[in-house]
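> Sequence and predicted structure, then a few things I'm wondering about:
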Amino acid sequence: MESKFTNTDEANALIYGNHGNPFSFLGFHEAVQGKKKGLLVRVFKPGTESVVLIERAKNKRHSMDKIADDGLYELFFPRCKNRFAYQLELSWPGGNTEVVEDAYRFGSLISDFDLQLWGEGNHSRAYEVLGAHVKEVDGVQGVHFVVCAPSASRVSVVGPFNNWDGRLYPMRKLFDQGLWELFVPAMESGAVYKYEIKAQGNPLPFLKADPYGFASEKRPKTASIVSDISGFSWDDDEWVKARDQRFEKPMSIYEVHLGSWKRHLSTNEFYTYRELAESLIPYVKDLGYTHIELLPISEHPYDPSWGYQVTGYYAPTSRFGSPEDFAFFVNECHKNDIGVILDWVPAHFTKDDHGLRQFDGTALYEHEDPRQGEHKDWGTKIFNFGRSEVKNFLISNAVFWIDKYHIDGLRVDAVASMLYLDYSREEGQWVPNKYGGRENLEAIDFLKRFNEVVHQEFPGVITLAEESTSWPLVSKPTYVGGLGFDYKWNMGWMNDTLKYFETDPIYRRYHHNQLTFSFIYAFTENFVLPFSHDEVVHMKRSMLDKMPGDVWQKFANLRALYTYMMGHPGKKLLFMGGEFGQWSEWNEAKELNWSLTGMDKHSGLLKMTADLNKLYQTERALHEVDFDWAGFEWIDFSDVDNSILAFIRQAKDKEEFIVCVYNFTPVFHRSYVFGVPEAGVYKTIFNSDSEYYGGSNKGLDTVQSVPGEWHGKPHHIQIEVPPLSGVMMKLVK
């Protein structure tokens, strides 16, 4: 049947999937037939034999005219001025019928304010607009899809619901903002979908997962899943309201890779988020940690990437369960007074075809120039931080995890790679900034903005930078020229300390400065002292195996190391397995060697870790003044020949202090003199050489000070110093 209203070329563009503006063609449109003005309705339902339009208010039926064998129909309503709600009765071959809503009768659902924020690059909650949202519109339940693809010529929602046919649900383009949207009636949470995108100059359409999708299929499948994440019943209000991450509070972090902490032994399958809540949380609580830091749990396709090559920034990985399951895990952490920190990866993203790379046929999220847009070391793409789409995407993502999943902190991965344009590049492989320098000005602005937004909207939440260079003021506020992070990982301390401890004690006298050097810069930033996952992989050996000597000395060295970390100014972090002395390197493909915890030396180390954490939390001198010289005072840093260090940690109240003594050789000193600031009885409150932990049980329980200057102090004590040990003593009034 010929149509007096429809242009054949435009109809063919729709039928063959080339129409980039379907709302200009489908649904209601003003039309004229002769002298009669009215409204024309077009629908496209391939494979149907006939379509009847039903006026919902009047329940009046109208047979539509089929104007193309491919399933294109139209119907003219003369003298009709007002659009009305309608349904479509579809008749299929074989006599089957169904009544459906027409997606193309609904107008745009995006507010002008959201469009303005989006266009400015200032939308910090873009996830409330973009992605797939279950909604009710005009009394009709469905899903509202919005995606950014400014250079696409056509974008469609596809999935099993339309046999992955990109001709059926082409989206409306909001041309000024590069957004595409469509409300799909009758769709529900749980629907699997992707976006089919047709790009200029590309003859074939391609499929992409939703960058703002709240859930994903379990790998190796790659589609997004409609998920209503608002249904979980949180009961951590008291925790969130009281959340206060002031610097004087203790912070001892247990770093975890969920996929290899524990697995089901019979199948080697992952624990779910809910199973981890039952096992991991009480374990961490018993050990006295204040926080759990999770290696990235955003959706990622490749297990050995550990989560650092992300495809689904807004989706908790389906490896361990649903979004609701992850919310349950966080909620249970909070109910047990444990904060949750996420590893967050804005520095780079994976190249997988279904991800962000060349999303709309162009470099929408990354730089086009590989000298700016690719990390050769990691085989990943680099975000173009100068684009408003990228700023909206990443700032909103940071806010999303805190807002929707009550996350307490974000540890930003690979900050150094963001700050420097020449990071891991040779001359000629990078592009200078507009001033000719190596600083990535757009990334610097992004990091500052990220920290400002997070701290403004969520005052109790912390941000941490993994930054491995001497970039200044990383953990200082942006208003004084800093990047705005709360904390910076102290990579220099970590590297120097591990090199020292890997050295045979007989040679440590030549490396004493590797311990003392950190105190030169210890208070220039708000430091976290990390022994992280990166230090126990790739032939670096486990924490226990790094230690020199026989088995006894290895354990003694490690106990001394952990005691030294707890005494050193700065917050603390230890990767899983280190707490009980795993012998083998970390392997993401299998669980930790839990059988070791039943052996004496390993169980002793585990007990010591728990006691250290609890001591750290209860003794204010060990955590109250971590970032100022007021909390630290040397006793002796010069005994190179004996590899001994001694210092004082002080609380805000100077009357409350702890004397920390460390012996990093196997030599037992029966009588060693240290200066102390006050007279009285000094009691040993911790000794890593205790037999309870597997040590030789050397050292004195109490000692009376003696008047007389020593080490510049007015009094002194004469004590036993155990071999390869750390001892903490407190004045007893």
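Nice, I can see it.

> contacts and neighbour counts: CA atoms only from here.
Will do.

> need the strands for the stretch 451-600 of the chain, in chain order.
Listed in chain order, the strands of the stretch 451-600 of the chain (DSSP state E, counting those that start in this stretch) span residues 462-465, 487-489, 527-531, 571-575.

> mind listing the helices for the stretch 251-400 of the chain?
For the stretch 251-400 of the chain, helices defined by DSSP state H, counting those that start in this stretch occupy the ranges 258-261, 273-287, 323-335, 370-373, 388-405.

> cool, the stretch 401-550 of the chain as well?
Taking DSSP H, counting those that start in this stretch as the criterion, the stretch 401-550 of the chain contains helices spanning 415-419, 441-457, 491-502, 513-516, 518-521, 543-546.

> Include distance to residue 555 and mean neighbour count when you put these into CSV, please.
Output for the helices of the stretch 401-550 of the chain, formatted as CSV (distance: least, CA to CA, whole Å; neighbours: other CA atoms under 10 Å):
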stretch, distance to residue 555, mean neighbour count
helix 415-419, 34, 21
helix 441-457, 40, 19
helix 491-502, 12, 19
helix 513-516, 20, 17
helix 518-521, 24, 13
helix 543-546, 7, 23
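
> Mind putting these into a markdown table with distance to residue 122?
Below are those laid out as a markdown table (distance: least, CA to CA, whole Å):
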| stretch | distance to residue 122 |
| --- | --- |
| helix 415-419 | 20 |
| helix 441-457 | 10 |
| helix 491-502 | 33 |
| helix 513-516 | 45 |
| helix 518-521 | 36 |
| helix 543-546 | 44 |
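
> Which among those is found nearest to residue 166?
Residue 166 sits nearest to helix 441-457 of all the helices of the stretch 401-550 of the chain, at 35.8 Å, using CA to CA.

> got the contact list for the closest residue to residue 633 other than its chain neighbours?
By the measure of CA to CA, 6 or more residues apart in numbering, the closest residue to residue 633 outside its immediate chain neighbours is residue 648, 5.0 Å from it. Residues in contact with residue 648, defined by CA atoms under 8 Å, 6 or more residues apart in numbering, are 632-635, 657-660.

> Next one for the comparison:
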Amino acid sequence: MATVIPHSLFTNFDIDLFKSGKHFRLYEKLGAHLITVDGVEGVYFAVWAPTAQSVSVVGDFNFWTFGDHQLEVRWDSSGIWEGFIPNIKKGTIYKYKIQSNNDGIITEKADPFAFYCEKPPYTASVVWDLEYKWKDSKWMEKRQDQNGLGKPFSVYEIHLGSWKRHGEDNRFLTYLEFAEDLVNYITETGFTHVEFMPIMEYPYDPSWGYQLVGYFAPTSRFGNPQEFMFLVDQLHKAGIGVILDWVPSHFPDDAHGLGFFDGSNLYEHPDRRKGYHPDWKSLVFNYGRNEVRSFLISNALFWLDYYHADALRVDAVASMLYLDYSRKEGEWEPNIYGGRENLETISFLKDFNEAVYSNYEGVQTIAEESTSFPMVSRPTSIGGLGFGMKWMMGWMHDTLEYFQKDTVYRKYHQNDLTFSMTYMFSENFMLPLSHDEVVYGKKSIAGRMPGDEWQKFANLRLLYGYMFMHPGTKLLFMGSEFGQSSEWNFEGSLDWHLLQYPIHEGVKKLITDLNYLYKNQPALYEKQFSPEGFEWINYSDHQNAVISFIRKGNNSKEDIIVVCNFTQITRENYRIGVPRNGKLTEILNSDAKVYGGSGVFNVNEILIEALPYDGRDYSAALILAPLSVSVFRIK
């Protein structure tokens, strides 16, 4: 047997924290770490495998020979195997070969804490360091002000593998190429944040990254860890926040992954009713096992720590919260109180959010949660789950359902639009038009709009204008910002050639101007989660399919008035009530010719009259362009 020197990075306190589910820096201990012991350089390996009879490190340095480099199990019943192997260098490829006490089963696994992985389809881990000299201090120092709940969040959701590809051979761009092309594009279009669909290492491209194996490694498809750090660095230097999709809800059963890791159900719940996800044919974490909680929360903090992420969007929270999610009667067991809520998950999510917010200033967590589970984005101190924001799936569904209807029928369905305001302020909502809405036969967002080409794009511009004026933060999936015609295809690039056509360039121009307006009009963000920030003018004009409302900030003199016309009929002398005397100035009209519209707009300033209307003492007569959003300021 080759030399493995006994060595440990763990203290007794570390072990106590690990066993109690409270060790949130496990990435500093478990995994492969380049260190020097007694003047000799090498790698310290540590892996959690409590059911193991023996654990060997195999790799290109020992010709993948089982038993040559065996780790030693700790004496403290933690189940951690560890040891120092001298003369191993950065870039060494390795796995753990584990012989189990369970009938001698042998598994060969990638390192759950590896910082870097082989490029798929290869599956081994790579010894690596995380040394990098960050240059984003200005962003990090002011992040608490830039990234707060009372600030603009206009998020560009991106799948790195299909945003843009190299033309001739359809190859992926690299992190370094993204650091130029993507940063310039986000700067041009004005989004405040970019959200990366999972960049943690995953084996199967069609999973889009939502079936993770390398939880601590950015995918090697686009480069190495330092190159991804450089991409984040460049985004921050440009004043753009970075949101990472995080997937603690399930993981694949690939042979080299977390499943059946040491010959036992180590990471997954042993009860298949809780440990297997029928929709995704994947395994579900055992949220009641303390060591698994330490693993997951450590992983969340790792991306905030080493990669300077500004927010984590947590995927598929609904599937975690309910024991009967996608399960038929008899396929699930109620909790101790007879309910369907997963109490272990609820406890875990609260611990996760408390750990994030107590350790990092100015960060956010965002829940993709599609049910009416209460207080998702409320503090744990008052019984909430502790997230900063929650996706508003009801708004997304109702709004798209409404917009797909022919304009003739919209007067019968106005409640689909106005209903969102009855529960808008029960959570801190983000309005998503995400990747899930442009796949599996749903068509692109533009493709779902009714009418001829002109009406489709007028409807699209109206949808985006309405979205940006509606309370809540915003998220738009890549390609939607220029009216991608076809569904999203993860195997190729977006249809960038469409921007040669004025109607597509016009949509992009509108998104750019909406982002500018959102960021520069405090009424649109200062009270975006408060009922004090919104007031209806008229939501009941079903016959004309028109709604009007006021957005409010801290200064009433900066209030914004919004009027939406959901039919293709131009409405002249359309009167609305206004809160005070003065003049109205139109500051944005989605029907402007520069956006591809017909160019109907309100000329100059509109005099406000002392004529009661809509329950107010003052009113004004407007021209409403067809299928448009008009935005006004009072002077």
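Sure thing, it's come through. Because the structure is predicted, anything quoted here is derived from the model rather than measured.

> Would you tell me which of the helices of the stretch 401-550 of the first structure gets closest to residue 239 of the first structure?
Nearest of those to residue 239 of the first structure, taken as CA to CA: helix 441-457 at 16.6 Å.

> how close does the closest one sit to the second structure?
For helix 441-457 of the first structure, the mean deviation from the second structure after alignment is 0.3 Å (mean CA distance after the TM-score superposition for the first structure).

> now that helix: which residue numbers in the second structure?
Per TM-score structural alignment, the counterpart of helix 441-457 of the first structure in the second structure is residues 343-359.

> contact partners of that stretch?
Counting by CA under 8 Å, 6+ apart, residues outside stretch 343-359 of the second structure touching it are 24, 287-288, 293, 297, 300-301, 320-321, 335, 363-365, 380, 384-387.

> And stretch 65-80 of the second structure, by the same measure?
The contact list for stretch 65-80 of the second structure (CA under 8 Å, 6+ apart) reads 1-4, 6, 15, 19, 45-51, 54-59, 62, 81-83, 85, 97.

> Among the contacts of residue 648 of the first structure, which one lies nearest to residue 524 of the first structure?
residue 632 (13.8 Å).

> Just tell me what the closest one corresponds to in the second structure.
Using TM-score structural alignment, the partner of residue 632 of the first structure in the second structure is residue 534.

> roughly how far apart are that match and residue 23 of the second structure?
43 Å (CA to CA, to the nearest Å).

> Would you mind measuring the gap between the ends of stretch 185-198 of the first structure?
Using CA to CA, the span of stretch 185-198 of the first structure from its first residue to its last is 24 Å.

> residue range for it in the second structure?
Counting by TM-score structural alignment, stretch 185-198 of the first structure sits on residues 86-99 of the second structure.

> Which residues does that stretch contact?
Identification of contacts with stretch 86-99 of the second structure by CA under 8 Å, 6+ apart yields 3-5, 34, 40-43, 52-61, 66, 105-111, 118, 124-129, 262-263.

> Tell me who's in contact with residue 318 of the first structure.
Shown in contact with residue 318 of the first structure (CA under 8 Å, 6+ apart): 215-219, 299.

> Looking for the alignment partner of it in the second structure.
Using TM-score structural alignment, the partner of residue 318 of the first structure in the second structure is residue 220.

> Ok, which of the helices of the stretch 401-550 of the first structure comes nearest residue 295 of the first structure?
The nearest among the helices of the stretch 401-550 of the first structure, by CA to CA, is helix 415-419 at 15.6 Å.

> Who are the packing partners of the closest one?
Helix 415-419 of the first structure sits against helix 441-457, with contacts defined as 3 or more CA pairs under 8 Å, 6 or more residues apart in numbering; DSSP states H and E.

> The helix it packs on vs helix 388-405, what angle?
30 degrees (axes from the mean of the first three to the mean of the last three CA atoms, to 10 degrees).

> mind listing what residue 699 of the first structure touches?
By CA under 8 Å, 6+ apart, residue 699 of the first structure lies in contact with 687, 689, 719-722.

> Go through those and flag the ones preserved in the second structure.
Contacts conserved in the second structure for the contacts of residue 699 of the first structure, using both residues aligned by TM-score structural alignment, their matches' CA atoms under 8 Å: 687, 689, 720-722.

> Surely residue 320 of the second structure touches residue 326?
No. Residue 320 of the second structure lies out of contact with residue 326 (CA atoms under 8 Å); the separation is 10.9 Å.

> Now for the aligned partner of residue 696 of the first structure in the second structure: which residues touch it?
Using TM-score structural alignment, the partner of residue 696 of the first structure in the second structure is residue 598. By CA under 8 Å, 6+ apart, the residues touching residue 598 of the second structure are 591-592.

> do residue 127 of the second structure as well
The contact partners of residue 127 of the second structure, by CA under 8 Å, 6+ apart, come to 32-34, 89-94, 114-116.
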